[in-house]
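Participant: No letters, just coordinates:
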């Protein structure tokens, strides 16, 4: 049928009508809020490149948690920022590492808050890579299988501390199998894995590397993180993780990879998470501080677009602001 028989604007005629036919609903329950926990006392230090995001020490962490819970956010993603590093990231899997102590504190204060533990080595190694570094005449390589052993130890230590979900972000081949096997052997067969299945070697991570103190001291991560030009490869990565026992699939970053989210959503039945990463956040904040954009409108439109693309869960530094805006509406 053609105009004037079909008038699409009939369903846009009022706010109530638009709400009635809205296809995608963004809610607070869709949001996961990242938190950076660091050593020290009395620390609430704003991250220069991420306005409104802070480093928290264990004694100040409750302030952030109380605000997060009061806003109705059900889950947090925890990153530990240690004060000691070595070649194999020992502090990542120590019983009293910063991540493990943070998890225990969060679960003691808010047992119903879902704690997602980022499982990687980069912020714990003195070289900043996500695995064990090998040096030979042919150059520097990141060892895959020996890195898996350390990542599995890290995951078990996080589960022992009380983490509800293990979220491995390292992009080593076989990491879901290694972690699943280690968790099961340690009695944590009911602890799910939220796999960073499709993690690109992206320029959008810059502010995060400042926040996590995880910038590589040499080289880059292109041999283990994905090439931004590739899409079919993303399906192969996700297929491996599904076969290995992942419980969630994640795409990181978000904005430039919504096509990948849709591909995974159409192909797999597992919950799909998307990471609205640091530079995506910081660009919005910078433009808003200049008065160039309407921050609330931009953020809610962006997060809605991520959900419309197929994401079930959205990890975002905008989580608290978005929760306030959604509640006010």
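Facilitator: Arrived safely, thanks for sending. Computed from a predicted model, the values in this text were never measured in an experiment.

Participant: C-alpha from now on. contacts and neighbour counts both.
Facilitator: OK.

Participant: can you map out the strands along the stretch 201-329 of the chain?
Facilitator: 248-252, 272-276, 313-316 (DSSP state E, counting those that start in this stretch).

Participant: For residue 141, find the nearest of these.
Facilitator: Nearest to residue 141 among the strands of the stretch 201-329 of the chain is strand 248-252; the distance by C-alpha to C-alpha comes to 23.3 Å.

Participant: elements contacting that closest one?
Facilitator: On a contact count with 3 or more C-alpha pairs under 8 Å, 6 or more residues apart in numbering; DSSP states H and E, strand 248-252 meets strand 194-199, strand 272-276.

Participant: what number of residues lie near residue 210?
Facilitator: Number of residues near residue 210 (other C-alpha atoms under 10 Å) recorded here: 15.

Participant: Compute the distance between it and residue 81, please.
Facilitator: Distance, residue 210 to residue 81, by C-alpha to C-alpha, to the nearest Å: 11 Å.

Participant: What of residue 55?
Facilitator: Counting by C-alpha to C-alpha, the gap from residue 55 to residue 81 is 9 Å.

Participant: anything in contact with each of those two?
Facilitator: Common contacts of residue 55 and residue 81 (C-alpha atoms under 8 Å, 6 or more residues apart in numbering): 36-38.

Participant: Check it against this one:
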């Protein structure tokens, strides 16, 4: 009678124990990440700075994590094609985006015309490098310091020219951010790419440019262009004698361009931790630092929530600037 009355309870306990055992076995058999090659999508053509950094990271991550990280170049539409491919991929860590600062400019330039949210559709993992924005002047502008530059711009509003790689480019946003922060009126001159900007600066047809350091470092080193200030929280290791904007009276203005790894939103925490560690270790390795320096970049690893906060903040800032200037990409 006792056994018959308690049989259902014993059976239930047996079933619970069996389920727990099966769950444990299933967990133990789950393959460790990564169990197959990882696709690293780059929104630029092969050979450019973003691609070169992505390939260096892919090589390091592949050797560290034991599976190939395969770079997939998907240029076009200002990196929108690459971002869309990652946003629509499964959040399992096998499709990642190697992006740059322009990712946070997309919402402002393409408002309502993209199928993803630059913030909500992605999980920022880590930056691996930064390219400081530097204010450079050519021989045609007789100024030696940022204070001189600002004084000249205030004396003749709208006369000092500032060239960029184009309307809506990172340099354009950097120029507008600086002008707004310091109450200046600069004459923005958009070009089709960075190379003609440098040519006209050296030739004296253009006064200044807020350029990524990598694009003008050789000319600064050779003395053909003068660097007045670096738009970073601290001085660049590549230009240790050039002060920051804050040190030179330009306020807390900062316009670093970043390069980093993002995943589709919802990535498992364990996978995110492995990828973040790989990115941090890469940025801290001597080989990576040397490679990045050759491109005019500084190694940097801003990861996790700090990177997510940075991305969200930049989207808000750039979207407001684009709205105020009525900037719309074709």
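Facilitator: Cool, the structure landed. Because the structure is a prediction, the values reported are computed rather than measured.

Participant: List the TM-score for the superposed pair.
Facilitator: After superposition, the two chains reach a TM-score (TM-score structural alignment, normalised by the length of structure 1) of 0.28; 160 aligned residues with a C-alpha RMSD of 6.6 Å.

Participant: that older thread, and which of the shared contacts of residue 55 and residue 81 of structure 1 is nearest to residue 296 of structure 1?
Facilitator: residue 36 (23.6 Å).

Participant: got the buried residues for the strand or helix carrying residue 188 of structure 2?
Facilitator: Using DSSP states H and E, the element containing residue 188 of structure 2 is strand 187-190. Neighbour-count burial for strand 187-190 of structure 2, counted by 16 or more other C-alpha atoms under 10 Å, picks out 187-190.

Participant: measure the nearest residue to residue 133 of structure 2 once chain neighbours are set aside to residue 292 of structure 2 for me?
Facilitator: Nearest residue to residue 133 of structure 2, sequence neighbours excluded (C-alpha to C-alpha, 6 or more residues apart in numbering): residue 212, at 4.4 Å. Residue 212 of structure 2 sits 14 Å away from residue 292 of structure 2, going by C-alpha to C-alpha.

Participant: what about those two, which has more around it?
Facilitator: Neighbours per residue, other C-alpha under 10 Å: of residue 212 of structure 2 and residue 292, the larger number sits with residue 212, 26 against 23.

Participant: show me the contacts for the more buried one.
Facilitator: If a contact means C-alpha under 8 Å, 6+ apart, then residue 212 of structure 2 has 131-134, 171, 257 as its contacts.

Participant: show me where structure 2 has helices.
Facilitator: 2-29, 49-65, 80-87, 106-109, 146-155, 170-182, 195-203, 213-222, 269-284, 286-294, 304-325 (DSSP state H).

Participant: could you redo these as JSON lines and give each row distance to residue 125 of structure 2?
Facilitator: Putting the helices of structure 2 into JSON lines (distance: least, C-alpha to C-alpha, whole Å) gives the following:
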{"stretch": "helix 2-29", "distance to residue 125 of structure 2": "25"}
{"stretch": "helix 49-65", "distance to residue 125 of structure 2": "13"}
{"stretch": "helix 80-87", "distance to residue 125 of structure 2": "14"}
{"stretch": "helix 106-109", "distance to residue 125 of structure 2": "19"}
{"stretch": "helix 146-155", "distance to residue 125 of structure 2": "35"}
{"stretch": "helix 170-182", "distance to residue 125 of structure 2": "22"}
{"stretch": "helix 195-203", "distance to residue 125 of structure 2": "32"}
{"stretch": "helix 213-222", "distance to residue 125 of structure 2": "24"}
{"stretch": "helix 269-284", "distance to residue 125 of structure 2": "6"}
{"stretch": "helix 286-294", "distance to residue 125 of structure 2": "18"}
{"stretch": "helix 304-325", "distance to residue 125 of structure 2": "5"}
